[in-house]
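>>> The following comprises the amino acid sequence and a computationally predicted model.
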Amino acid sequence: MTDSGPVTAPVEPLAGYTVALTAARRREEFGAALERRGAKVVYAPAIRIVPLADDARLREATERCIAAPVDVVVATTGIGFRGWVDAAETWGLADRLVAAFESADLLARGPKARGAIRATGLREAWSPESESSSEVMSYLTAHGGLDGKRIAVQLHGEPLPDMLQTLRAAGAEVIEIPVYRWVPAQDMAPVRRVVECVAARSLDAVAFTSAPAAASFLQTADEMALRSAAAEAMRGPVVAACVGPVTAAPLGRAGIPCVIPSRGRLGALVREIVEQVPIRRGLRLRVGERALDVRGHAVAVDGVLVALPAASMTLLRALAARPGYVVSRADLLNLTGTTDEHALEVAVGRLRTSLGDPALIRTVVKRGYRLDCEPVSASSGCL
């Protein structure tokens, strides 16, 4: 963003922040919800869904479900369960498959899977509040008597080794239903750009709605030799936001903390981002008589948003990190990547002009610059 100047509309909670979305599905809906709250949204789908309607394994698994009674059917995703029934329709097997479901206990991992089951005219026997596969597994094992049971498990793009192994160890005959799989996006350039921005800490948050997307993001960072820098940034100022614990698992294994809503819904994830990004990324200060809210690529001065170019934001963040303390010319020159002290003076002058009050930044002769407030730690400088 290169333009600067005041915006007189009310400052939205995410105004001045940039959020990257790795979602393959519902990304427009997700992005629009964030944009309504002021965010700048960067789209970088990390994966795509490949249906397996013509896959021989899916047809063979479907025929096994029809050939003999199935005791339990586990639907893990709505799109997957619907895709299974649609594929059976193309083979002329849909009626027989739904008839096989009628005698089985239908377990839905979440509300979307539950809705897909009901769309066939059937009702689920049980669905967990947590929407997790582990709770489905706990439900099955708690009810015991799995020996000899025939259980069909609809996979959701990647294997479920823990569930499948546990069921088989308990004596169940498990039929794996591979309805679709996740593969890297056709164009990975946007993901690579996001990885670079995360490593450079120029993004405020990255949102994930599936575990395969999180894994793809990390794999891309590995391929770019930026895994360490990106992970370190996401342990610090860059917020990793995940729709649920299953999605967060690949990041957790990499030691990256995630913000996760209490309910695994897109709307809940939006609310979590709205709440957490300003807390974790923003900095509110009292400078002179002015209230400054330093954001990702902008600053609100007394409630008026001022968009700043990258160089000005770099300077302001350096000064705001140690409110009231002098930041040396050498440090600021190093941050801006120049050795020209006159260029630094010009950059500081532009920042003062953008803020609308030159007195907010004081020059300390022969030393550097500081914000015009009593020296405090950054953490205690909040309003």
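Good, I have the coordinates. Numbers count the residues shown, from 1 in each chain.
>>> okay, CA-based contacts and neighbour counts for the rest of this
OK.
>>> In contact with residue 218, which residues?
Contact partners of residue 218, counting by C-alpha atoms under 8 Å, 6 or more residues apart in numbering, are 227, 251.
>>> actually residue 173, not the one I wrote
148, 149, 150, 151, 167.
>>> Not counting sequence-adjacent ones, nearest residue to the second one?
Read that as residue 149. residue 172 (4.8 Å; C-alpha to C-alpha, 6 or more residues apart in numbering).
>>> quick revisit: tell me the one of the contacts of residue 173 nearest residue 238?
residue 167 (39.4 Å; C-alpha to C-alpha).
>>> which outside residues touch the helix or strand hosting that closest one?
Per DSSP states H and E: residue 167 is located in helix 161-169. For helix 161-169, contacts defined as C-alpha under 8 Å, 6+ apart pick out 133, 134, 137, 146, 173, 174.
>>> ok, the first one to residue 7 distance?
To tie it back to what came earlier, the one meant is residue 133. With the distance defined as C-alpha to C-alpha, to the nearest Å, residue 133 ends up 46 Å from residue 7.
>>> out of these two, which sits in the more crowded spot?
Per other C-alpha atoms under 10 Å, whichever of residue 133 and residue 7 has more neighbours is residue 133, with 20 against 13.
>>> and the more buried one, how far is that from residue 260?
For residue 133, the distance to residue 260 - C-alpha to C-alpha - is 17 Å.
>>> Same question for residue 239.
Distance, residue 239 to residue 260, by C-alpha to C-alpha: 11 Å.
>>> same deal with residue 245?
7 Å.
>>> same thing with residue 58?
33 Å.
>>> Now do the helices in the stretch 51-200 of the chain.
Assigned helices in the stretch 51-200 of the chain, in chain order: 56-67, 78-90, 94-102, 111-119, 133-142, 161-169, 189-199 (criterion: DSSP state H, counting those that start in this stretch).
>>> So residue 239 and residue 260 - more neighbours on which side?
The residue with more neighbours, out of residue 239 and residue 260, is residue 239; 25 against 19, by other C-alpha under 10 Å.
>>> which residues does the more buried one contact?
Taking C-alpha under 8 Å, 6+ apart as the criterion, residue 239 is in contact with 204, 205, 206, 258, 259, 277, 280, 281.
>>> list the contacts for the second one?
Residues in contact with residue 205, defined by C-alpha under 8 Å, 6+ apart, are 18, 19, 20, 238, 239, 240, 241, 277.
>>> Just give me the closest of the residues you listed to residue 335.
Using C-alpha to C-alpha, residue 238 comes nearest to residue 335 of the contacts of residue 205, at 18.6 Å.
>>> how deep is the closest one tucked in, by neighbour count?
Residue 238: 26 surrounding residues under other C-alpha under 10 Å.
>>> Please list all residues in contact with it.
198, 201, 203, 204, 205, 206, 281.
>>> and the third one, helix, strand or coil?
To tie it back to what came earlier, the one meant is residue 203. Three-state call for residue 203 (DSSP: H, G, I helix; E, B strand; the rest coil): coil.
>>> Kindly confirm whether my reading is correct that it touches residue 18.
Yes - shown here, residue 203 and residue 18 form a contact pair, counting by C-alpha atoms under 8 Å, at 5.6 Å.
>>> Put this next to the previous one:
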Amino acid sequence: ANVATRGYKTLSTLKKMDINPVATDGDGTTQSLLLSLEEFDFKGKKVMVQLHGEKAPRLIKFLEDRGAHVFKVLPYQHIAPNSEIVKKLCNELMNNEIDAVCFTTAIQVRSLFDFAKEHDYYQEIRQVFKEQVVAVAVGKVTAEALKEEEIQRIIVPEKERMGAMIIELSRFYAN
């Protein structure tokens, strides 16, 4: 089987197993992986996609649009946070009680904004991030999810680690 991979951790693990992917991302993002997959013919091919807690709609659509029969494997599942806690976060955001929100996964981004959409807070929450609250992403993939929600004020550390994320946030406020 041919293997494609996104993310440096997965690539490192595959290399340790002597598995050389035919396609990889250039920067850790789904968009970059999609660009590296454009040269392949998927018409009539069976493609298994291991998901990491979310559905990866852009990747699945990309493959299906090119004729692949996609089989999804979901070994990890995201369990949505308690709705009262998310509602409290939304209220605190809308009441200007929060200066920054740290996101450590794309799933967290989608979870917050899906909740906001379901409860008619979406436009207000997006406006809060546009004007007052800083979004802090642990890395490029999380930042990509924020950009998909049209959030532009994003702090992203060069080194994709939680500690680096907090240091970048402290530098932002020190300036």
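Arrived safely, thanks for sending. Treat the numbers as computed from the prediction; the structure is a model and nothing was measured.
>>> ok so, going back, relative to helix 133-142, how tilted is the helix holding residue 167 of the first structure?
10 degrees (axes from the mean of the first three to the mean of the last three C-alpha atoms, to 10 degrees).
>>> list the buried ones in helix 161-169 of the first structure?
Neighbour-count burial for helix 161-169 of the first structure, counted by 16 or more other C-alpha atoms under 10 Å, picks out 163, 164, 167, 168.
>>> What helix or strand is the residue most central in space within the first structure located in?
Central residue of the first structure (C-alpha atoms, centre = their mean): residue 207, 1.6 Å from the mean position. Assigned by DSSP H and E, residue 207 of the first structure belongs to strand 205-208.
>>> quick one, what contacts the residue of the second structure most remote from its centre?
Distance from the C-alpha centroid of the second structure peaks at residue 44, with 28.7 Å (C-alpha atoms, centre = their mean). Contacts for residue 44 of the second structure (C-alpha under 8 Å, 6+ apart) come out as 67, 68, 69.
>>> and those as a markdown table, adding distance to residue 161 of the second structure?
Listed next are these as a markdown table, based on distance: C-alpha to C-alpha, whole Å:
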| residue | distance to residue 161 of the second structure |
| --- | --- |
| 67 | 37 |
| 68 | 34 |
| 69 | 35 |
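>>> now the strands for the second structure?
According to DSSP state E, the second structure carries its strands in the segments 4-5, 23-24, 46-50, 69-73, 100-103, 134-137, 154-155.
>>> Out of these, which is closest to residue 84 of the second structure?
Residue 84 of the second structure lies closest to strand 100-103 among those, at 17.4 Å (C-alpha to C-alpha).
>>> circling back to that earlier point, residue 136 of the first structure versus the residue nearest to residue 149 of the first structure, what's the distance?
Residue 172 of the first structure is 15 Å from residue 136 of the first structure, where distance means C-alpha to C-alpha.
>>> Quick check: residue 162 of the second structure touching residue 142?
No - applying C-alpha under 8 Å as the test, residue 162 of the second structure and residue 142 come out as separate, 12.0 Å apart.
>>> shared neighbours, these two?
Here residue 162 of the second structure and residue 142 have residue 104 as joint contacts, going by C-alpha under 8 Å, 6+ apart.
>>> Looking only at neighbour counts, state which of the two leads.
residue 142 (22 against 16).
>>> counterpart of that one in the first structure?
Under the alignment (TM-score structural alignment), residue 142 of the second structure pairs with residue 247 in the first structure.
>>> Please apply the same query to residue 105 of the second structure.
When the first structure is aligned by TM-score structural alignment, the residue opposite residue 105 of the second structure is residue 210.
>>> In this structure its match contacts residue 247, no?
Yes - Residue 210 of the first structure lies in contact with residue 247 (C-alpha under 8 Å); the separation is 4.7 Å.
>>> Residue 292 of the first structure should be in a strand, yeah?
Yes - assigned with three-state DSSP, residue 292 of the first structure falls within a strand.
>>> Report how many residues lie close to it.
24.
>>> Could you double-check that it lies in contact with residue 305?
No - here residue 292 of the first structure does not reach residue 305: they are 9.8 Å apart, not a contact under C-alpha under 8 Å.
>>> any common contacting residues for these two?
Counting by C-alpha under 8 Å, 6+ apart, the common neighbours of residue 292 of the first structure and residue 305 are residue 299.
>>> Which parts of the stretch 201-350 of the first structure are helices?
211-223, 227-234, 245-253, 266-281, 310-321, 329-336, 341-355.
>>> Of all those, which one comes closest to residue 99 of the first structure?
Smallest distance to residue 99 of the first structure across the helices of the stretch 201-350 of the first structure (C-alpha to C-alpha): 31.7 Å, for helix 245-253.
>>> For that closest one, what is the distance to the chain centroid?
Helix 245-253 of the first structure sits 11 Å away from the centroid of its parent chain (C-alpha atoms, centre = their mean, to the nearest Å).
>>> Once aligned, what mean separation remains between that helix and the second structure?
Here the mean offset of helix 245-253 of the first structure against the second structure after fitting is 4.0 Å, by mean C-alpha distance after the TM-score superposition for the first structure.
>>> So which other helices or strands are in contact with that helix?
The contact analysis (3 or more C-alpha pairs under 8 Å, 6 or more residues apart in numbering; DSSP states H and E) places helix 245-253 of the first structure against helix 211-223.
>>> how big is the offset of the helix it packs on relative to the second structure?
Helix 211-223 of the first structure sits 2.8 Å off on average (mean C-alpha distance after the TM-score superposition for the first structure).
>>> Quick check: closest non-adjacent residue to residue 48 of the first structure.
residue 185 (5.1 Å).
>>> That neighbour against residue 212, yeah?
No - judged on C-alpha under 8 Å, residue 185 of the first structure makes no contact with residue 212 at a distance of 11.2 Å.
>>> what about those two, which has more around it?
residue 212 (26 against 18).
>>> Pull up the gap between that one and residue 47 of the first structure, please.
Residue 212 of the first structure is 7 Å from residue 47 of the first structure, by C-alpha to C-alpha.
>>> Likewise for residue 167 of the first structure?
Separation of residue 167 of the first structure from residue 47 of the first structure (C-alpha to C-alpha) stands at 29 Å.
>>> And residue 121 of the first structure, by the same measure?
Distance of residue 121 of the first structure to residue 47 of the first structure, computed by C-alpha to C-alpha: 32 Å.
>>> With residue 174 of the first structure instead?
Distance check for residue 174 of the first structure against residue 47 of the first structure: by C-alpha to C-alpha, it reads 28 Å.
>>> So between these two, which is more surrounded?
Taking neighbours as other C-alpha under 10 Å, residue 174 of the first structure and residue 47 compare with residue 47 leading, 26 against 20.
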